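Chemist: Got a sequence here, can you model it:
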Amino acid sequence: MEVGCRCFEFVPLKSFKELCLAQPDPDLVCLVKGCKWLPSKCKIFAWRAGLDCIPTKQALVRRNIISDSDECVFCQEAQESVDHLFTGCIVAMKVWSGISSWIKSPPLFAFSFKDLMDFYLSSGGGAPAKDVIRGIIIAACWFIWKARNEKIFNNGKGDWLEIVGMVKSYSFFWFKNRCKFKDLDWVEWCKFPLYML
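Modeler: This is a model prediction of the structure:
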């Protein structure tokens, strides 16, 4: 498709993965590879958020797309940036508190999105446990973003308990259907998602 003097073409997912793996920053690459049980949309979202390429209000104001308030849709206490939305907002902090108690880890405190994505490195257990925790964190970021959009476009509640519930149910579904653990038990998963390891 030709637009002006620039040529644009659609890139298939395989080419996207190759492009991501060619990136020089290993912190961003690790978000795309691994975590095979997560859908690609969640991994791509985390990759884009790590690059500060998602349309937060701060990014939209910076690009002159909106000119009204750039306050966080959840707390209205700070500018809605990637770091604030996922680590500094009171709703996000409550989500991380709920996730921490669910995965039985020390409280999850992060000051930036990168800190959040690196949390799994400090968690106990072997590689399979770290993969589950990393996937849960990426899924939680995805559902925080979905709740944010729901609040903006459909007057949603933005309830942190609902977000944690979505993380538990969807991560169970994704993990059960994309991993070797086909006989996962929902009740046990809700108590502790690493029970089978």
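Chemist: going forward, measure contacts between C-alpha atoms and count neighbours the same way
Modeler: OK.
Chemist: So A46 versus R134, what's the distance?
Modeler: Between A46 and R134 the computed distance is 11 Å (C-alpha to C-alpha, to the nearest Å).
Chemist: and if you look at F113?
Modeler: With distances taken as C-alpha to C-alpha, F113 is found 13 Å from R134.
Chemist: which neighbours do those two share?
Modeler: Residues touching both F113 and R134 (C-alpha atoms under 8 Å, 6 or more residues apart in numbering): there are none.
Chemist: Mind jotting down where the strands sit in the protein?
Modeler: Taking DSSP state E, the strands of the chain run over residues 2-3, 6-7.
Chemist: buried sites along stretch 138-145?
Modeler: If you call a residue buried by 16 or more other C-alpha atoms under 10 Å, then stretch 138-145 has these buried ones: 138-145.
Chemist: residues making contact with that stretch?
Modeler: Contact with stretch 138-145 is made by 38, 42-43, 45-46, 86, 92, 95, 117, 163-164, 166-167, 171, as judged by C-alpha under 8 Å, 6+ apart.
Chemist: Those residues in helices, which ones?
Modeler: Among the contacts of stretch 138-145, the members found in helices (DSSP state H) are 42-43, 45-46, 92, 95, 117, 163-164, 166-167, 171.
Chemist: Turn these into JSON lines, including distance to W186 and neighbour count.
Modeler: Output for those, formatted as JSON lines (distance: C-alpha to C-alpha, whole Å; neighbours: other C-alpha atoms under 10 Å):
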{"residue": "C42", "distance to W186": "22", "neighbour count": "19"}
{"residue": "K43", "distance to W186": "24", "neighbour count": "22"}
{"residue": "F45", "distance to W186": "26", "neighbour count": "20"}
{"residue": "A46", "distance to W186": "26", "neighbour count": "24"}
{"residue": "A92", "distance to W186": "25", "neighbour count": "21"}
{"residue": "V95", "distance to W186": "20", "neighbour count": "25"}
{"residue": "M117", "distance to W186": "26", "neighbour count": "22"}
{"residue": "I163", "distance to W186": "17", "neighbour count": "23"}
{"residue": "V164", "distance to W186": "15", "neighbour count": "21"}
{"residue": "M166", "distance to W186": "13", "neighbour count": "16"}
{"residue": "V167", "distance to W186": "13", "neighbour count": "23"}
{"residue": "S171", "distance to W186": "11", "neighbour count": "22"}
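Chemist: Proceed likewise with the subsequent sequence, for comparison:
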Amino acid sequence: MTDWDRNGDALVAPAVARNRAAILDVLRGVLPGAGTVLEIASGSGEHVAHFAAALPGLAWQPSDPDPAHRRSIDAHARAAGLTNLRPSVDLDASAATWPIARADAILCINMIHIAPWPATEGLMAGSARLLAPGGVLFLYGAFRENGRHTTESNAAFNADLRRRDARWGVRDLETVADLAARHGLRLETRLDLPANNLALMFSPELVLARS
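Modeler: Presented below is the predicted three-dimensional model:
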């Protein structure tokens, strides 16, 4: 759904340059000092390359189900030349199993509103499998709250998403939090970020059986 520019295999999303600093400011305060961060739906790969450069103590694992996106992620990684940024992997959030066994943190930016609801269901189930106590699931994007859009621009954004694909749309924060809770993930923090977006942090309430 994203409008991207192209430079060879590397895709460029203009929105990344606008939001990556604000997201990074939050991540500095919530991510562990060391460990593995799995990014779900890495898209162009620009976010993960930026974060890996800024937080070198963490190993960053990008992922995406789209081969063109994975080529872009790897192109940005090559250009960055970072030893803590791993090659991308094929991961569909809605799948019952993922090609990663564990993670200390999971990052998902602007996915759940441009994917069918089963992707969010799979994201929560997979995060519960991979995260140990002390881990964090970080979500960023637009959300409805108390059954209403927070701004007229978000309402227009939702209408555009729904026109593109009826399975997409800005999700209700309460519905997402309830789904997370059913998988043992508690909403710990909600932060307002620029451009009417939210940052949400979830943590495991208990250790669930892992596949």
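Chemist: Need the TM-score between these chains.
Modeler: The TM-score (TM-score structural alignment, normalised by the length of the first structure) is 0.28; 96 aligned residues with a C-alpha RMSD of 6.0 Å.
Chemist: can I get the buried residues of stretch 138-145 of the first structure in TSV with distance to P128 of the first structure?
Modeler: TSV is the format used below for these (distance: C-alpha to C-alpha, whole Å):
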residue	distance to P128 of the first structure
I138	15
A139	16
A140	18
C141	20
W142	21
F143	23
I144	24
W145	26
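Chemist: mind listing what V167 of the first structure touches?
Modeler: Neighbouring residues of V167 of the first structure by C-alpha under 8 Å, 6+ apart: 136, 139-140, 143.
Chemist: How about the longest helix anywhere in the second structure, which residues are buried there?
Modeler: For the second structure, the longest helix by residue count, based on DSSP H, is helix 14-30. Buried residues in helix 14-30 of the second structure, counted by 16+ other C-alpha under 10 Å: 23-24, 27, 30.
Chemist: Those residues into a markdown table, with extra columns for distance to D104 of the second structure?
Modeler: What follows is these, written out as a markdown table (distance: C-alpha to C-alpha, whole Å):
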| residue | distance to D104 of the second structure |
| --- | --- |
| I23 | 18 |
| L24 | 17 |
| L27 | 13 |
| V30 | 11 |
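Chemist: Tell me the one of these nearest D74 of the second structure?
Modeler: The closest of these to D74 of the second structure turns out to be L24 (C-alpha to C-alpha; 20.6 Å).
Chemist: Check which helices and strands the longest strand anywhere in the second structure is in contact with.
Modeler: Across the second structure, the longest stretch assigned as strand under DSSP E is strand 131-141. Judged by 3 or more C-alpha pairs under 8 Å, 6 or more residues apart in numbering; DSSP states H and E, the packing partners of strand 131-141 of the second structure are strand 103-109, strand 197-204.
Chemist: go again using 10 Å as the cut-off
Modeler: helix 14-30, strand 35-40, strand 103-109, helix 117-130, strand 185-193, strand 197-204 (3 or more C-alpha pairs under 10 Å, 6 or more residues apart in numbering; DSSP states H and E).
Chemist: can I get these in a markdown table with distance to D74 of the second structure?
Modeler: What follows is those, written out as a markdown table (distance: least, C-alpha to C-alpha, whole Å):
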| stretch | distance to D74 of the second structure |
| --- | --- |
| helix 14-30 | 17 |
| strand 35-40 | 14 |
| strand 103-109 | 18 |
| helix 117-130 | 23 |
| strand 185-193 | 28 |
| strand 197-204 | 26 |
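Chemist: would D178 of the second structure count as being in a helix?
Modeler: Yes: secondary structure of D178 of the second structure (DSSP: H, G, I helix; E, B strand; the rest coil): part of a helix.
Chemist: secondary structure element for A75 of the second structure?
Modeler: Here A75 of the second structure sits within helix 67-80, counting by DSSP states H and E.
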